[in-house]
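Asks: pasting the structure only:
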């Protein structure tokens, strides 16, 4: 950890941060020398850090030295950021004062007078200059002592080797086939198909039991996705459980998986009743992944509700504990997973380690490779980690370094038996990737990590550069960590181009092991809370709150926190009861999504260092405090689905560093004109076309935010308000070559059925919103034109997903069957659509396609060769009330 932070600090000292310091602080005597000493000491220390981080595992004294260094490095980072923030604040206030003076001069003649405000600002500036100089001097003295102490540990200088560029490959492809589980898969599927209440039960339970890293989840996935299983069960539900066993969360996940509309209440009894009704008469398969609970009383409530399913319904449980199998009364049905054989481990290892190597290289490395693969002890996860590590090591000597590492003989049993392979892979990472990996420990276990959210959190912690290319830098880092097998379960997100993943529990434990006291998880359920406490060494906190009545306040001991992730399972969270922002002034990242709080305290404005704020899903939030717009460092503001929030204030213009603004799901009448001043904005997921153009930004104003053309997702709401087609054409969507996912929503749903006639204006507006041919996903909704066939539709040759929703006046569909890349097509609530025919399918006769070339057999009658929808996998027609022809299987894809 220290190596990564020190490396980043050295970069800061050579960057604009230092120039800003020199601009003001160097005027204080001696500061130049102190800054130079800081940088020299940091560079001397970095030279031995690689050796120190590896030796600390067996040397408690050395670990304490590293902790001191880590704390000092964080303090240095805070001082740098404090000064940069002060400089920024002075500049913004100076610009505001100039604007106010200009505004006043237009109204009346003013006589120049001495300004008490100017005098106060100057005094404050001089005081701050001395304060920052004093802090730098104190930090320099501390670092001097730490640098001298390093000589007590006989640390070796290790040259920092630049990693050669390697060809990037997509992490979405499973690089290893599942090895050695064919018999286990056959046995499991056999049980799932044949187990039938031989003990008089309606509900069978099959546990898969084995130690972490054996592939229990993988085996469950193989069965869950098997075609015979899909057809055997009416419903399949997958729920990640982990620790603790949260009945409410699990019940909600089961209801969602059943496709039922859950109750408005989140009381367990109401949820259980809903499950009981939803499963009645259905044969279902429920997978409960990673169950650790041993208390039958907490399991019984959910279990009883599930017994209302049809005979043959089954619960498949994966667990590391034999006690879970016994508690569920299913020990006689369990599958005990064993370690893989050496040969199967070798097959997994070699597939990764020898990727892109020649036959000669493979032969040269095979002998030592088999010895390394043997170190995995039959665990597939460990084998993948070692294979991924060796993939980037080219020579025999580099492979021998891994085979002969001292970590395999560590005194720490946990390191020797569990973490050694992960440590070897971790030590092989460059400093930036180390820090980014460790940060992932702040997510709860089994959490779906959204790649771009993670990258923005890395940015907020200062790990990535602050340029327009920072997201690309973050994606490269993510890709590298993925290829090291630190992430798994990759999925396409809800929008095209978005990626989610998870961390295996063992990898998550490993990250938290390395973070040590820097990371704390506090669980509060109103009755008890875990014994971990936040102290001055804690930098990152995950707070799981399961009761709105519990009072918990993070006070002075939490002053060094840099990120807080609040996970609320209660109906309503009182933020002011949990966080006292005045003591959390070093916070960079704050996530409070789906907490259902109504009020955000005014003192959030004290978080001057804050760069990432996620308030998404708080549907009761009605107003943003004005102090929030004093957070000049804020880079990401997420307000998705804050449906009670009526507007964004004009003050948003003060967030001069804002790069990402997420507002999808908010019910705004328009966007404030102040957004046009956020010229560095990289992401804005929703644009609202207003009725009142004097008050809000118009559609044509999008062109003022030039960097938005580099984003991949955009929703334009209330397109019907774009009565001035010139405004719609000004944005020139056809030039947005990076836009991959576009939603065009013409009006609010409650306005839809007030319209009786076809609207030609909708047709013209749709025509003017032509996207670039690179577009991958398009949704058109609440559109009232007679046809949804703009001239540009068939030019979208890269389109993979198309949705037409509530286009209630549309009678004819374009020849969508000709679209060569279309994979998913959803047509919902086209009330005027009466039929679909050849024009929709795009059917072409072969002799027409061949331009009259004579057929070989002139006597054979011509038969149409159907080439419609060559890649279509999903076709859905839903709630098309007037549809009379094409229903009975005539439409195929």
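Replies: Looks like it arrived, so ask away. For clarity, every value in this text was computed on a predicted model and none was experimentally measured.
Asks: use CA for all of it now, contacts and neighbours both
Replies: Fine.
Asks: Assign a three-state SS to residue 285, would you?
Replies: Taking DSSP: H, G, I helix; E, B strand; the rest coil as the rule, one finds residue 285 in the strand state.
Asks: residue contacts, it?
Replies: Going by C-alpha atoms under 8 Å, 6 or more residues apart in numbering, residue 285 touches 233, 235-237, 313-316.
Asks: what's the closest of those residues to residue 598?
Replies: Minimum distance to residue 598 across the contacts of residue 285 is 32.9 Å, recorded for residue 237 (C-alpha to C-alpha).
Asks: The helix or strand hosting the closest one: what's the following helix or strand?
Replies: Assessed by DSSP states H and E, residue 237 sits inside strand 235-240. Next along the chain after strand 235-240, taking DSSP H and E as the criterion, comes helix 247-257.
Asks: wait, residue 586 sits on residue 562?
Replies: Yes: shown here, residue 586 and residue 562 form a contact pair, counting by C-alpha atoms under 8 Å, at 5.8 Å.
Asks: re the thing from before, pick out the one among the contacts of residue 285 with the largest number of neighbours.
Replies: residue 313 (31 neighbours; other C-alpha atoms under 10 Å).
Asks: try this one side by side with the last:
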């Protein structure tokens, strides 16, 4: 019987001791505060129930079950919690390892709690054994098990719905925030629709609400911020909610099945209050809201939309900024720190009036005029004065268009802005993907310096949001991401469509289900003249491609959502194609069925795959004659680099000079085949949390100049053969916390200039042979590692120790590519 699962007072006492340890640890181990807070809440719920079940056992005269296993788990849990409380907050490299253990403990407690609660509800004499059996089966079907996470960014980009960063000194939103909060706290209201035209600040206000003190006190850890966008899928939203709370992400068979388990998920959070924010619901997608509308106490939904969606509960309409606030926002962008200006005040007022109080327009227009002569300001005034008082979307786009025209004297920067529309709306865009594109389209430098500079310029003009999750002094930009307002994306698409079909520089194609554009079906199909082609396909697409004529395309961006994906047949006719970017949006990777097709493109130089399952022998099934660079992010690699009976890796990839593998889920050992690629100059294996070993054959890669193993938290050692890499200039082993010793052969790296050791173990052994690294200029590390280097500094004249001030920005996680 379920009630008999509780085995006496000793169990209650054990839980009590664990609770004491958790409370103690919360006050000391701040880096684990969120996990411990949840665990404390669970324990406080469990202990009273145990006492009730013990009394129930006596009344029903049910035998006690053997509880040795759960008792042992509780005892080990107490030891783990006490150990965590002794970890200094500066030892952040220990967090992934212990966070995983704490979450595993939390999983056991939750599972036990669910079973005990079910038993308590059945104490009226029903067959509790059957109840628990059903519960266990339901848990098994749901697979609601807490998933162990090994790093602060939660297994790569698949991360929780981290709340957006709070705004600093928001202007003109104090009153709307107060009014919106009152509406949301109304007990008679379950859903509030926050509506306003695009660019008016809906999302900004919603983000501000997330960090309001009273809102956080009421909803605690149950605040979910979900960006929905124009073509949402219920499945992707629900999967993100499950992931956010640490549950295994399920695959749902039907919509009914999905809605049922969504309701069960939300009820499992009760009686705690829940706030679900659905950002950017389009009118044509309002039926989605019906799926979330459950009768659950203290469950609130906030929706942001361009439409008021009047059939859904209460509505709050956000008004444009008043004249005073509009002037402040504009001047902050236009004049920066220089509050005194020689621009005529009347000109400024007329421009501000022309922006009609829309924060987006005020910021973009203001920044475009910053530092410009008065004549440019007057021209802007005249352009804005031509429009009426009703500020519709088209007019706002025209207003923003005039600001984009300010980039006419910076053609490449403007083209870079236009290229951003190649990626889906409201999704983070990896800077590394843009670097690949722009290196070929505009001959920008391979290292990405000019590309990143262009992104900073666009960010300074408020045309994009550039988020740097963490700066990398080695010149690696895998933690740089771009977000673009959907209205600015529409502007770029509109601008591109103004040219005739044959003369367009870029072509954006969206395929919903199998509904291809009409021009694709014409007998005399027009030829795509642009150099950039981007194609979006949704979950219902069956890879039923039309025949697109695109002989001039040099960059192909494929954005997909299906579990299997076939490359288009016309792919083989793109003789000028140099860059291929394939990104799967969703939780589970896509499988490219005709992967060898990639080898038919003779000029292909760069391949970037994100969330793709690469088949066995994928990169050795054919020859990739001119391929220079491979980037694999969140990919299942398997045997992708294994040699076939006829083709060796060195023959399949004869000109490959750079390979980047980031967040691979199944990379345990670096494939020996990669060590045949002696022409490699850059090797980056980062955030591969299961990587434990490097082959000794890595010493064969004698042309390597840059090697990165950062974030490989299980990597135990560097092989002694690494000393053969005589051309190596940069070595990055940051956050490789299991490496306890640098090999003696490191002395042979006579060209080594930079060594990155941020987050390494403070017990790592530095061999005396380090003194032979006469050309080593920089060691970038944290304070503890700096102390280990101190004895060597005086003897290495060129060496400078740079102590890293950890600056991790998690704001990019609130949107993770779904």
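Replies: Looks like it arrived, so ask away. These numbers were taken from a predicted model, which means no experiment stands behind them.
Asks: hmm, back to that, identify, from the contacts of residue 285 of structure 1, the entry nearest to residue 473 of structure 1.
Replies: residue 237 (36.8 Å).
Asks: Provide a list of residues in contact with that closest one.
Replies: By C-alpha under 8 Å, 6+ apart, the neighbours of residue 237 of structure 1 are 254, 257-258, 284-287.
Asks: With respect to residue 217 of structure 1, which of those residues is nearest?
Replies: residue 287 (9.7 Å).
Asks: What strand or helix carries residue 544 of structure 1?
Replies: strand 540-545.
Asks: what sits up against that strand?
Replies: Against strand 540-545 of structure 1 from outside (C-alpha under 8 Å, 6+ apart): 442-444, 518-525, 534, 561-570.
Asks: quick revisit: average offset between the strand holding residue 237 of structure 1 and structure 2?
Replies: By mean C-alpha distance after the TM-score superposition for structure 1, the fitted strand 235-240 of structure 1 averages 1.1 Å away from its aligned residues in structure 2.
Asks: in structure 2, what residues pair with that strand?
Replies: Mapped onto structure 2 using TM-score structural alignment, strand 235-240 of structure 1 spans residues 222-227.
Asks: Determine how far that stretch lies from the middle of the whole chain.
Replies: Distance, stretch centre to chain centre, for stretch 222-227 of structure 2: 15 Å (C-alpha atoms, centre = their mean, to the nearest Å).
Asks: now residue 606 of structure 1: how far from residue 702 of structure 1?
Replies: According to C-alpha to C-alpha, to the nearest Å, residue 606 of structure 1 stands 32 Å off from residue 702 of structure 1.
Asks: residue ranges of the strands in the stretch 351-500 of structure 1, please?
Replies: For the stretch 351-500 of structure 1, the strands defined by DSSP state E, counting those that start in this stretch occupy 449-450, 488-492, 499-502.
Asks: before we move on, what about the stretch 601-750 of structure 1?
Replies: Counting by DSSP E, counting those that start in this stretch, the strands of the stretch 601-750 of structure 1 are 612-614, 636-638, 660-662, 683-684, 686-688, 713-717, 741-745.
Asks: what's the shortest one in contact with?
Replies: Read it as strand 683-684 of structure 1. 659-663, 708, 711, 714.
Asks: do the same with the third one
Replies: Outside strand 660-662 of structure 1, the residues that touch it by C-alpha under 8 Å, 6+ apart are 635-640, 681-686.
Asks: how close does it sit to structure 2?
Replies: Per aligned residue, strand 660-662 of structure 1 averages 3.4 Å (mean C-alpha distance after the TM-score superposition for structure 1).
Asks: Likewise for the shortest one?
Replies: In the superposition with structure 2, the aligned residues lie an average of 5.3 Å away from strand 683-684 of structure 1, counting by mean C-alpha distance after the TM-score superposition for structure 1.
Asks: residue closest to the middle of structure 1?
Replies: Structure 1 has residue 450 as the residue nearest its centroid, 1.5 Å off, counting by C-alpha atoms, centre = their mean.
Asks: Please name the residues that touch it.
Replies: 493, 498-501.
Asks: Now that we have those residues, which of them are buried?
Replies: Buried subset of these (neighbour count, 16 or more other C-alpha atoms under 10 Å): 499-501.
Asks: so what corresponds to the residue nearest to the centre of structure 1 in structure 2?
Replies: Under the alignment (TM-score structural alignment), residue 450 of structure 1 maps onto residue 430.
Asks: Setting aside sequence neighbours, what's the nearest residue to residue 491 of structure 1?
Replies: The shortest distance from residue 491 of structure 1 to any non-neighbouring residue, by C-alpha to C-alpha, 6 or more residues apart in numbering, is to residue 500 (5.3 Å).
Asks: quick revisit: any idea which of the contacts of strand 683-684 of structure 1 has the most stuff around it?
Replies: Neighbour max across the contacts of strand 683-684 of structure 1 (other C-alpha under 10 Å) = residue 708, 24 neighbours.
Asks: For the residue nearest to that one when sequence neighbours are not counted, grab the count of nearby residues.
Replies: Leaving aside its chain neighbours, residue 708 of structure 1 sits nearest to residue 682 (5.1 Å; criterion: C-alpha to C-alpha, 6+ apart). Using other C-alpha under 10 Å, residue 682 of structure 1 has 21 other residues around it.
Asks: Could you check how far residue 682 of structure 1 is from residue 577 of structure 1?
Replies: 35 Å.
Asks: still on that earlier bit, out of the contacts of residue 237 of structure 1, which are buried?
Replies: 254, 258, 284-287.
Asks: And these, which two are furthest apart?
Replies: 258 and 287 (12.4 Å).
Asks: on that earlier part again, tabulate the strands of the stretch 351-500 of structure 1 in a markdown table, adding columns for distance to residue 545 of structure 1.
Replies: Formatted as a markdown table, those follow (distance: least, C-alpha to C-alpha, whole Å):
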| stretch | distance to residue 545 of structure 1 |
| --- | --- |
| strand 449-450 | 20 |
| strand 488-492 | 27 |
| strand 499-502 | 22 |
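Asks: Of the ones you listed, give the one that comes closest to residue 393 of structure 1.
Replies: Closest among the strands of the stretch 351-500 of structure 1, using C-alpha to C-alpha: strand 488-492, at 22.1 Å.
Asks: Report the buried residues of that closest one.
Replies: 488, 490.
Asks: Mind giving me the packing neighbours of that strand?
Replies: strand 499-502 (3 or more C-alpha pairs under 8 Å, 6 or more residues apart in numbering; DSSP states H and E).
Asks: what's the burial count for the closest residue to residue 540 of structure 2 other than its chain neighbours?
Replies: Excluding the flanking residues, the one nearest residue 540 of structure 2 by C-alpha to C-alpha, 6+ apart is residue 513, at 4.5 Å. Residues near residue 513 of structure 2, counting by other C-alpha under 10 Å, number 14.
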